[in-house]
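>>> I would like to see how this sequence folds:
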Amino acid sequence: MGVQVKKGRRDRNVRKRATVYTSSYRGGASWFVLELAAGMAAAGGDVLLISPRADPEEREALVTGIRRIELPRGAYGEGSKLVRLSRTLMRILSTFVAYARARGHGRSYVISFYDWLIVLVLQMLWIRLLGGHIVYVVHDARPHAWASPGARRRLESWLLKASYYLPQQLVTLTEVAREQVINEFGRRGPISVIPHGAYSSSEIPSASGKRNLLAFGMLRRNKRILETIEGMRVAVADGARATLTIAGGPHKEDVDYWTECETRLLGTEGYIHTEIEFIPEARLDQLLAKCDALILPYEEFSSQSGVAVLAACSGRLLVCTEAGGLGELIANGLEAVVIERPVTAETVADAIRRFDALPIEQVQAKAERSKAALDHYFSWVRIGGEYLKLCRRA
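Below is the predicted model of the structure:
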């Protein structure tokens, strides 16, 4: 006779199983999913990861020992437009096959980031047909910029709404985003709020006291880069000693915004420096080590900022608004130099002047107290446990 497994124990093991998916392989999107999968596994979950291999390769260490269905990376890399499109189509098709294979692992699918909305909706329908339970992580309730113009935007809006109706469970990173999904899109099903975890990073030295500010990440309108440039100009004219580095790539749906920002840089060469490109992890560590604080004058923002979480948990002061998840960070112990809203050149300049007036000892003390307050809140193991609870409801 074979060994009999008690039904209750078998059911408990099944409820610990989860499939975690992303199409992303680099940047904060990929990093988020790898940390989440690792956190869920560390919290006791039996995790199957569906994703491309990460770039940089070193991040693969996060998911060592986790079962994997590896996807092709898609459009990025060398080759003609046709070759890159073929790669993307291959990844999309292979994802449908991977979802079917993963159904034998368990019912729960945790989905974060996607190629295109129409593909996401088709994938969700496919999972529902397979009898799966979808936990969808909503990073931004409303897109920073719509991908389609005119009449096609109505289709895009409908697809976005469908992506909020098809999952049995939604997760937002902030309470503000949760309310937005309910009020603007009419979602009536379960929505949980689970914060963005803290990315693991290299040891960052103490702030140098050179008054270096860093604006980092995707250069979108709601990050108010234009007002930051003008605010620096005003603050320096008033005698502030601060300098600013702007690092990151333009948002692909609104590349004209950075072109507009560039026109305002004339005459700021002595105190504003730019690196307008994708910033790899090693360079990000260098930028964090060089700066004394990060500046985030965000508006029209309902999500959590991975940049803010990384900075705070790396021991860097934040000069920021209280928009979206930034306000929730402050409520949970972040000591920031607050930028008043609505964001203008003058409100940014005022915050820069207040930052500039702080003795470096106070800058470092605020950063250290913030890190201590937020470390547990942003533990990936704790966060992974919260996702497992949602998966066990399937």
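
>>> could you use CA atoms for every contact and neighbour count after this?
Noted.

>>> please, which helix or strand holds the closest residue to Ile182 other than its chain neighbours?
Here the nearest residue to Ile182 in space, its sequence neighbours aside, is Arg188; by Cα to Cα, 6 or more residues apart in numbering that works out to 6.7 Å. Arg188 belongs to no helix or strand when assigned by DSSP states H and E.

>>> just checking, what packs against the strand or helix carrying Leu155?
Applying DSSP H and E as the criterion places Leu155 in helix 150-165. Applying 3 or more Cα pairs under 8 Å, 6 or more residues apart in numbering; DSSP states H and E, one finds that helix 150-165 contacts helix 117-129, helix 175-185.

>>> sequence B follows; please return its structure for comparison with A:
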Amino acid sequence: MRVLMVSWEYPPVVVGGLGRHVHELARELTAAGHEVVVLSRRPTGSDAGTHPTVDEQLDGIRVLRAAEDPAHLEFERDMIGWTLAMGHAMVRAALTRLADWRPDVVHAHDWLVAHPAIALADVLDAPLVATLHATEAGRHAGWLSAPLNRQVHSVEWWLAHRADTVITCSRSMRDEVATLFDLDPEPIAVVHNGITPRNWRVGAEQVAAVRARYAADGAPLLLYFGRLEYEKGVQDLLAALPRIRRRHPGTRLVVAGAGTQQEFLVAEARRHRVRRSVTFTGHLPDAELAALLAAAAAVVLPSRYEPFGIVALEAAAAGAPLVASTAGGLGEVVRNGLTGLSFAPGDVPGLAGAVGVVLDDPAAAARRARAARSRLGTDFGWTAVAADTAAVYARTPHGGPVDLERPKIPTGNVFGPPDAP
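Down below sits the predicted model:
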């Protein structure tokens, strides 16, 4: 099949996990014999003078990267205006450079490319598949309080209803999308994210150096790595740390990553009187992260909202014992008692108890870690992910253009009773 994949990030422009997902999916689809064109963008804040539109072949994939338009728009200050301009640039780049090439399917990745993906599916007369990697309501615990939240939600609704097939990365996300956008869950396809094999092996000297740096006295070392955003639940891990340290004195925590909530989390560490026991490292190079993973007694993922949980797969690939909440896809990725230990999102005593079980019995934790790693090749390999995605393409009906009414925006918490405070 000929596939036009539309994504607002694609390496080297990477914001989160979506860019890597699209990259690996495109590579595997190409390896399987499909013809893939990726339509993406140039870096934020650039223009046609510094970063012109490019049309290149990489790993057998045709990558068309649209230059930013001249208008002075900033993602941080005017997200919707910037997103619309990005979509306009993508549409112009595709229509002026694809010539006679026509896709058998257009695949949109998330709401930021809804406008160009819908426009191109209409103009090029191709079925539209949309992967919803997360939702605005989910990221904000069910609330759509601000105008921006409601704007994003309405674009997600539009993409979900215009798409001929919707894909989600987990069963929990399928249920969330169906509930939020009033869709029948049955036709929504569930295709898990994949894990890219990488060399996590490190020498004993590197592990010893990490332990000397973060836990020189031989005390247990816990690790969180990922984005520092409220929905990731790091504040719950900080709240649980005093309980963990009472049961296992001296336990230290390393928080690796960056995000908008770093100052809040530092303040939370002070409030819980564990600031000296927590190290915030910022984003770490792979080599340093690999050494931390090898040294950690447990990787703790306390997410309150998690569509899938790719970090859990990366920790499993490194052989690290896992303690994770059951939020969203994490409940499917981590099998409680078999490949890790789980607790309910926001349950601070449950979190502390699960970590305590790991620290009490390292041998059992290591057995669970080995079981987690053994699942990766069969359940989360990119070859299988690409085959499942191609199967979705093949069975997607061609509904054609459709004009939709503006959706009604919920006034309360969309995951709770209408009169929730």
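
>>> related to what we said a few turns ago, which parts of the helix holding Leu155 of structure 1 are buried?
The neighbour-count check on helix 150-165 of structure 1 (16 or more other Cα atoms under 10 Å) flags 156-157, 159-165 as buried.

>>> make JSON lines out of the helices and strands packed on helix 150-165 of structure 1 and add mean neighbour count and distance to Phe96 of structure 1.
JSON lines is the format used below for these (neighbours: other Cα atoms under 10 Å; distance: least, Cα to Cα, whole Å):
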{"stretch": "helix 117-129", "mean neighbour count": "17", "distance to Phe96 of structure 1": "7"}
{"stretch": "helix 175-185", "mean neighbour count": "18", "distance to Phe96 of structure 1": "27"}
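
>>> want to throw the ones you listed into CSV with distance to Glu328 of structure 1?
As requested, these are exported to CSV (distance: least, Cα to Cα, whole Å):
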stretch, distance to Glu328 of structure 1
helix 117-129, 28
helix 175-185, 8
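
>>> what's the closest of these to Ile330 of structure 1?
In terms of Cα to Cα, the element of those nearest to Ile330 of structure 1 is helix 175-185, at 13.7 Å.

>>> which parts of the stretch 151-300 of structure 2 are strands?
165-168, 189-190, 221-225, 252-256, 278-282, 298-301 (DSSP state E, counting those that start in this stretch).

>>> dead centre of structure 1: give me the residue that sits there.
Gly306 (4.7 Å; Cα atoms, centre = their mean).

>>> quick check: the gap between the corresponding residue of structure 2 for it and Thr378 of structure 2.
Gly306 of structure 1 maps onto Ile310 in structure 2, with residues paired by TM-score structural alignment. Here Ile310 of structure 2 is placed at a distance of 15 Å from Thr378 of structure 2 (Cα to Cα, to the nearest Å).

>>> with Ile118 of structure 2 instead?
For Ile118 of structure 2 relative to Thr378 of structure 2 (Cα to Cα), the value is 34 Å.

>>> would you confirm that the match of Gly306 of structure 1 contacts Asn193?
Yes. With contact defined as Cα atoms under 8 Å, Ile310 of structure 2 counts as touching Asn193 (7.2 Å).

>>> isn't the residue nearest to Ile182 of structure 1 right up against Val181?
No. Arg188 of structure 1 is not in contact with Val181 according to Cα under 8 Å; the separation is 9.2 Å.

>>> any common contacting residues for Ile310 and Asn193 of structure 2?
By Cα atoms under 8 Å, 6 or more residues apart in numbering, Ile310 of structure 2 and Asn193 have no common neighbours.

>>> residues in contact with Leu226 of structure 1?
Taking Cα under 8 Å, 6+ apart, one finds 260-261, 264 in contact with Leu226 of structure 1.

>>> mind checking what it lines up with in structure 2?
In structure 2, the residue matched to Leu226 of structure 1 (TM-score structural alignment) is Gln235.

>>> just Leu317 of structure 1 next, same as before
Checking TM-score structural alignment: Leu317 of structure 1 goes with Pro321.

>>> count the neighbours of Thr228 of structure 1 for me.
By other Cα atoms under 10 Å, the residues close to Thr228 of structure 1 number 26.

>>> touching stretch 32-43 of structure 2 from outside, list them.
Contacts of stretch 32-43 of structure 2 (Cα under 8 Å, 6+ apart): 1-10, 13, 26, 29-30, 51-53, 61-68, 86, 90, 94.
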